[in-house]
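1. Sequence first, then the predicted structure, then my questions.
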Amino acid sequence: MIKNVSVIGAGTMGNGIAHVFAQAGYAVVLVDVAAAQLEKAVKTIEKNLDRQLAKGSITGEQKKQTLQQITIETDLQKGVTAADLVVEAATENESVKLELFKQLDAAAPEHCVLATNTSSISVTKIAAVTKRPGQVIGMHFMNPVPVMKLVEVINGYATWAEVSGMIIGLSEQLGKIPAVANDYPGFIANRILMPMINEAVYSLYEGVAGVEAIDTIMKLGMAHPMGPLQLADFIGLDVCLSILNVLHKGLGNPKYAPCPLLVNMVASGRLGMKSGEGFYTYAHGTKELVVSEKFR
């Protein structure tokens, strides 16, 4: 039975995951090496709870209880000592995750399930560096975590059926809708999404249409809430590139090769919303979309 949850990484995904677990009544330890990042994460969670409060979806007491469920920790070993479930939400880098799971395996209790929020890296490969591969699973939340309903549950080659069933049930308890995928590059969400984003970048690169036209066509013609280039900015162009490289390497198919324009944008530091500029610019202080000067 899961009572104590440790979330590793206090970035955008980590603080969102901590938020939904705490709001569902679980005791959460949010772990990050940077104390400043942890403080920022707690402020973000409080801000998001205030949004829910303003909309009437939670009460003031529920906000208070949610925040009380969260503790912060900079020491990984201390942070997972009592964990029944660890959800890793560190940077999308294979070597970082493999090293982290070795440490988690050594520090977490024997019964503890180790989940990764990876969006593309092999769960089987991550599990293989532990002594508990049957208890390793993918639990891929969508951004923004408190709002998005989907949890993509990824079974590694060795994941026990009972662990998979438990994570499916847990996702439902969080108010999410789980969908199960097997462990192949990109799983389902990104195996379909990233080629679409890549094709949108290719369409811009080849001069088929401009940024606004591409996004408008997909929003109005395909009923997408956000155009693919805006979505790429929101995800982070570096993350998109990383996932495409995983798909290209893992499947060996040239159709997954990242567009040279995307490669150059990442190399130049234009990573989308988080850097202030990608296909759009975000330094103007309004919610209005402004196309980057590079593409006007």
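-> It's in.
2. drop to CA atoms for contacts and neighbour counts, all remaining ones
-> Fine.
3. So what's the residue count around residue 63?
-> Counted with other CA atoms under 10 Å, the neighbours of residue 63 add up to 19.
4. quick one, what contacts it?
-> Neighbouring residues of residue 63 by CA atoms under 8 Å, 6 or more residues apart in numbering: 23, 46, 49-50, 53.
5. doesn't it fall inside a helix?
-> Yes. Residue 63 forms part of a helix when assessed by DSSP: H, G, I helix; E, B strand; the rest coil.
6. on that earlier part again, could you dump the contacts of residue 63 to JSON lines with neighbour count and distance to residue 167?
-> Shown next, in JSON lines, are the contacts of residue 63 (neighbours: other CA atoms under 10 Å; distance: CA to CA, whole Å):
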{"residue": "23", "neighbour count": "24", "distance to residue 167": "17"}
{"residue": "46", "neighbour count": "17", "distance to residue 167": "26"}
{"residue": "49", "neighbour count": "24", "distance to residue 167": "25"}
{"residue": "50", "neighbour count": "16", "distance to residue 167": "28"}
{"residue": "53", "neighbour count": "16", "distance to residue 167": "28"}
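7. Second structure for comparison follows:
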Amino acid sequence: MRIRIVGAGAMGRGIAQWAAVGGHTVELCDVRTEAVTAGVDFVRSMLERAVHKGRMSAEDSAAALERLVPLDDPWAPGPEVELVVEAVREDLDTKAEVFGKLEQALPESAVFATNTSSLSVTRIAASLRDPGRLAGLHFFNPVPLMKIVEVVPGAATRPGIPPVLTALVESCGHRAVTVADTPGFLVNHAGRGLVTEALALLEESVADPAGIDRIARDVLGLRMGPFELMDLTGLDVTAAVIDSIWQGFRHEARLRPSFLTPNRVTAGLHGRKTGQGWFAYGPDAPAPAPEPPVTGDAGRPVFVAGEEGDALRGELT
């Protein structure tokens, strides 16, 4: 399959690596030519790392890079393009403009997919002459490692498109889950509790970001705390998702966005990609403070309520 990926940021280049390794020809493009160059260099470095660690042969790495085609013009004619994956910023008008231009440039047979993490797929598709050709295909960062992909049919998506996207995802070694076109879909809706509550704890000065992350890792068993996760994803992206889900659920109180995020986004404190987020990154960043080992004897209180409380209390003691 020939796939055009529009947007060469963190998500776009990750999708490009995943698809090229999966055997597909990938056109990587962006309105910023420097982003395309950086994206290709990034994919090359990731493949070289995979070879160095013995996860891929040098021949397979070279073949994947051969299938990665940098494209200067996102709106260039592409008669052989079968699928477009859009991975631009999380803004409805921007995405609608991108697909409007692609609709002019590419054949009617090309399937359109948006990597939106929270916007309505139906609303994005509504701007097209043929809204039935578009569905959501939501990857998670880092794409090569995060194995789940949400396939999101909009209200007008043709029935044959989700199975095609599912087959593509699974043929490249990931797991496809078809979900409804609701705010945040499945994973981001479920995950709002962690980030929203972490920000609420910080608002109330319960603990600092490092302390909250440590609790999440040690007590919840997560590989990464919520503030580390926001820095990896990008606070600009996370804040947009939080706002979108809150608005989509008609300002549900439990999903209220934090007042901490807008100013940090405006200040460019987006995380790893800007060198400074909740934590500092880069060669000049201070090393993380040493953490004492978790001994398991902290004697944390556990409160049990409900009719089955006695049985559950017995299991916990």
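-> That came through fine. Small disclaimer: the values here were computed from a predicted structure and weren't measured.
8. Kindly provide the TM-score of these chains.
-> TM-score for the superposed chains, counting by TM-score structural alignment, normalised by the length of the first structure: 0.93, backed by 289 aligned residues with a CA RMSD of 1.7 Å.
9. hang on, the earlier thing: quick check, nearest of the contacts of residue 63 of the first structure to residue 267 of the first structure?
-> Looking at the contacts of residue 63 of the first structure and their distance to residue 267 of the first structure, the nearest is residue 46, at 34.4 Å (CA to CA).
10. That closest one and residue 4 of the first structure: what is the separation?
-> Separation of residue 46 of the first structure from residue 4 of the first structure (CA to CA, to the nearest Å) stands at 20 Å.
11. do the same with residue 243 of the first structure
-> 31 Å.
12. So for the aligned partner of residue 222 of the second structure in the first structure, what's the nearest residue that isn't a sequence neighbour?
-> Alignment note: residue 222 of the second structure maps to residue 224 in the first structure; criterion TM-score structural alignment. Once flanking residues are discounted, residue 224 of the first structure sits nearest to residue 218: 6.0 Å by CA to CA, 6 or more residues apart in numbering.
13. what sits against that neighbour?
-> Going by CA under 8 Å, 6+ apart, residue 218 of the first structure touches 224, 226-228.
14. Mind picking the two most distant members of those residues?
-> So, the contacts of residue 218 of the first structure by CA to CA: farthest apart are 224 and 228, at 8.6 Å.
15. Would you map the helices across the second structure?
-> For the second structure, applying DSSP state H gives helices covering 10-21, 33-52, 58-67, 92-105, 121-125, 161-171, 187-203, 209-218, 226-233, 235-248, 261-266, 309-316.
16. Which residue range of the first structure does the first one align onto?
-> The counterpart of helix 10-21 of the second structure in the first structure, using TM-score structural alignment, spans residues 12-23.
17. Check stretch 171-182 of the second structure too.
-> Taken onto the first structure by TM-score structural alignment, stretch 171-182 of the second structure occupies residues 173-184 there.
18. May I see the buried residues of that stretch?
-> Going by neighbour count (16 or more other CA atoms under 10 Å), the buried part of stretch 173-184 of the first structure is 174, 176-178, 180-184.
19. Might one say that residue 44 of the second structure is in contact with residue 66?
-> No. Contact criterion CA atoms under 8 Å: residue 44 of the second structure and residue 66 do not qualify, at 10.4 Å.
20. got a list of contacts for the match of helix 10-21 of the second structure?
-> Here stretch 12-23 of the first structure makes contact (CA under 8 Å, 6+ apart) with 5, 7-9, 27-30, 41-42, 44-45, 62-63, 65-67, 69-70, 88-90, 141, 143-146, 174.
21. next one: stretch 141-148 of the first structure
-> Under the criterion CA under 8 Å, 6+ apart, residues 12-13, 16-17, 19-20, 117, 149-152, 176 lie in contact with stretch 141-148 of the first structure.
22. First-to-last residue distance for that stretch?
-> Terminal residues of stretch 141-148 of the first structure lie 8 Å apart, using CA to CA.
23. now that stretch, how far from the chain's geometric center?
-> Stretch 141-148 of the first structure has its C-alpha centroid displaced from the chain centroid by 8 Å (CA atoms, centre = their mean, to the nearest Å).
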